[in-house]
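[1] what follows is a predicted structure for the sequence shown.
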Amino acid sequence: MSKTRNGNFFEDFRVGMKLRHATPRTLTEGDRSLYIGLTGSRAVLGTAETNARQLGFERRPLEDLLVFNTAFGKTVPDISLNAVANLGYAEVRFRAPVFPGDTLAVESEVIGLKENSSRKSGVVYVRSTARNQHGREVLGWIRWVMVHKRDPGAACGDALVPATQPVVPAGQLACGDYDARIAEIPSMTGVADLWDDYAVGERIDHPGAMTINDSDHSIATRLYQNTARAHFDGHAMAAGGGRRLVYGGHIISVCRALSYDGLENVLSILAINGGSHVNPTHAGDTIACATQVIDKIDLGQRHVAGLRLRTIGVKNAGTQAIAFAEPGQGRPAHPPEVVLDLDYTIAMPKRQH
């Protein structure tokens, strides 16, 4: 008998396998404060109770990416403890706000598998769902992760790569109900730009940059209870000739915080349509980002509409290194300084006429 928990390796997964992840997690105001300390988040609804009440909420919700990263962390011991790297996301839907005191429980289903040609690892595709203490789904997503094999010679079944939606359709976006008070947001941010003021194709170079310290990404992965060896175990990474990787969700959170300048009046993230961690990030790297408006979306609401955005993050370079493809052109291959390419949809107030 053995109680050693070595996690799942690639050959342990089967399409259709369902996993109920331990343990449910109650999020608190302390989690919010630590998240702000790690990322510098200035999201309006998450910054002050007075902001949230003035804009029509009974209390301020937790930041979307704090919720996502916490729910993601629940899946790690079962799915990516033995990961080489997390590769990408699709169909991430934020379905309901989460408040301090809410408890999240997460389940996953394996929806695809593909062994790599080296036979040393393979890619695992999973669909995960987070629910609150009332059983309501608050978040769902697909991700794919490269996982080591325990035995390179182990036989694996036929490859199955699931089809994913390139964009979460407008009809599947859960925006919530906002009233006319939401138009008061410029009085809090000091910036008048609302949904009407953004144009498709517009580029926003965010002026800030943030250096990732060893303590930053170490504390972040602990906050999310993300126990993947690639982030935690420097000895194991050095034995393989590498260094600890910064968790990709932390890079997304940092870029979201940096993008506040230019997108001050964002209310929430409605969906992540797709995302890739293009190159690794390590402690000491400095992150900067730029955003392009891909589309403007009618959500069928009087006071709020959607913007589909593409944010590209780079390490140790200015935003001049970021190239967005022109309309109608294919996306160019990314240079080595690009670490994140994120396609997501946000909610923003419309100008009241």
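    Right, received. Where do you want to start? Numbers count the residues shown, from 1 in each chain.

[2] only C-alpha atoms for contact and neighbour calcs from this point on.
    Noted.

[3] show me where the protein has its helices.
    29-39, 44-47, 49-54, 64-79, 186-189, 214-223, 229-232, 234-239, 248-258 (DSSP state H).

[4] what is the longest one packed up against?
    Contacts of helix 64-79 with other secondary structure elements, assessed using 3 or more C-alpha pairs under 8 Å, 6 or more residues apart in numbering; DSSP states H and E, are made with strand 103-115, helix 248-258.

[5] one more structure, for comparison:
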Amino acid sequence: MKTGPGRFFEDYRLGEVIAHAVPRTVGAGERALYHALYPARGAVHSSDEFARSVGLAASPLDDLIAFHMVFGKTVPDISLNAVANLGYAEGRWLKPVWPGDTLRAVSEVIGLKETSSGATGLVWVRTRGLDQRGEVVVEYVRWVMVRKRRREVDVPVHVPELAPVVAPETLVVPEGLDFSRYDFALAGERHRWGDYRPGEIIDHVDAVTVEEAEHMLATRLWQNTSKVHFDVGQREDGRRLIYGGHVISLARALSFNGLANAQFIVALNGGAHANPCFAGDTVRAWTEVLDRAEVAAPGVGALRLRLVATRGEAGALRGADGKYLPEVLLDLDYWALVPT
């Protein structure tokens, strides 16, 4: 056979290292499409002049472009036969990605566990995105629920221990970044690091209704080939599942209203796609400030933020039973760099 059906749960081996195809050179075109698909307008990622004013050589590509590109490369090997992408942990952005960089991805299988249904299993992988120099630009752990080819399989069980939060002292600040002369007027808001308090809830006010064509265009842009995003025959309800990363970028872009100065995502502490998103859903976003930390760069501080994408109201996350409310789509815990 010349074609392949993708991997099933029993095809993974603990400790296996998978080099993913195909390397991709990224540029200004990806930036333009990203800003067309999402209402993204962070100043550092929009303007070379603004980026130079904060110590960078030019405007890097949006942090989530690197994430999506690397994620998409892993799909044929990790989640082509996935039922759902369940969560993230221990994510770090280690270097900015610039127009002209070439990205590739490598994953290591770090956990396996059969689910109680017997029809699927959980696969944990640690993925690293590398540039043309072999330097890691982004890394993260994710776990997916993958279909089994047959129920009767013997797979060793190993559930990895994952850190609940990326330690702030390990956050990597882009080389040369200096917010000491930060232009708040050009950035769009006056709020700085000291204006945010742990426990504060920010309703980002705006909303975006997800369209079928847009989410499929976005998923193709990232070269994500997961069947559930395109083929209506993959689900019993005949609906295309929205790629979770599409929801992440929508929520991140919506968070500009209230967090315009959160210029860089530098770590992903944890995340869950709480409920499926489908075309026609109207996505809103709210943020809870979880923590603050100092970093070793002029005028720069870090905020730990919980970003929630929802079809419901700001501040509503879980019910009395402790489970996510049905309207909650995404619960993402991350560190961002802001001016002090």
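    Right, received. Where do you want to start? Source: prediction; values computed, not measured.

[6] returning to that earlier point: so can I have JSON lines of the helices of structure 1 showing distance to Ala333 of structure 1?
    Formatted as JSON lines, the helices of structure 1 follow (distance: least, C-alpha to C-alpha, whole Å):
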{"stretch": "helix 29-39", "distance to Ala333 of structure 1": "28"}
{"stretch": "helix 44-47", "distance to Ala333 of structure 1": "35"}
{"stretch": "helix 49-54", "distance to Ala333 of structure 1": "41"}
{"stretch": "helix 64-79", "distance to Ala333 of structure 1": "27"}
{"stretch": "helix 186-189", "distance to Ala333 of structure 1": "36"}
{"stretch": "helix 214-223", "distance to Ala333 of structure 1": "27"}
{"stretch": "helix 229-232", "distance to Ala333 of structure 1": "25"}
{"stretch": "helix 234-239", "distance to Ala333 of structure 1": "27"}
{"stretch": "helix 248-258", "distance to Ala333 of structure 1": "19"}
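
[7] so which of those helices comes closest to Ala170 of structure 1?
    helix 64-79 (18.5 Å; C-alpha to C-alpha).

[8] now do that closest one: distance to the chain's middle.
    Computed by C-alpha atoms, centre = their mean, to the nearest Å, the chain-centroid distance of helix 64-79 of structure 1 equals 9 Å.

[9] buried set for that helix?
    Neighbour-count burial for helix 64-79 of structure 1 flags 64-79 (criterion: 16 or more other C-alpha atoms under 10 Å).

[10] farthest pair in those residues?
    Asp64 and Asp78, at 23.2 Å, using C-alpha to C-alpha across the buried residues of helix 64-79 of structure 1.

[11] and for stretch 334-343 of structure 1, what span of structure 2 is it aligned with?
    Aligned by TM-score structural alignment, stretch 334-343 of structure 1 falls on residues 324-333 of structure 2.

[12] the matching stretch: end-to-end distance?
    15 Å (C-alpha to C-alpha, to the nearest Å).

[13] same question, stretch 256-274 of structure 2
    22 Å.

[14] got it, and stretch 160-173 of structure 2?
    28 Å.

[15] residues contacting the nearest residue to Leu81 of structure 1 once chain neighbours are set aside?
    Nearest residue to Leu81 of structure 1, sequence neighbours excluded (C-alpha to C-alpha, 6 or more residues apart in numbering): Ala228, at 4.3 Å. For Ala228 of structure 1, the contact set (C-alpha atoms under 8 Å, 6 or more residues apart in numbering) comprises Val76, Pro77, Ser80, Leu81, Asn82, Ala83.

[16] farthest-separated two in these?
    The farthest-apart pair in those, when distances are taken by C-alpha to C-alpha, is Pro77 and Ala83, at 10.1 Å.

[17] strands along structure 1, start to end?
    18-20, 25-26, 83-94, 103-115, 121-131, 137-148, 203-205, 210-211, 268-276, 286-297, 304-315, 338-349 (DSSP state E).

[18] could I get these as a markdown table with mean neighbour count and distance to Ser218 of structure 1?
    Output for these, formatted as a markdown table (neighbours: other C-alpha atoms under 10 Å; distance: least, C-alpha to C-alpha, whole Å):
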| stretch | mean neighbour count | distance to Ser218 of structure 1 |
| --- | --- | --- |
| strand 18-20 | 16 | 26 |
| strand 25-26 | 18 | 19 |
| strand 83-94 | 22 | 16 |
| strand 103-115 | 21 | 22 |
| strand 121-131 | 24 | 24 |
| strand 137-148 | 22 | 20 |
| strand 203-205 | 18 | 28 |
| strand 210-211 | 17 | 14 |
| strand 268-276 | 24 | 21 |
| strand 286-297 | 22 | 16 |
| strand 304-315 | 25 | 18 |
| strand 338-349 | 24 | 18 |
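
[19] so which of the ones you listed gets nearest Arg60 of structure 1?
    Closest among the strands of structure 1, using C-alpha to C-alpha: strand 268-276, at 11.8 Å.

[20] average distance between the closest one and structure 2?
    Following superposition, strand 268-276 of structure 1 is found to deviate from structure 2 by 0.3 Å on average (mean C-alpha distance after the TM-score superposition for structure 1).
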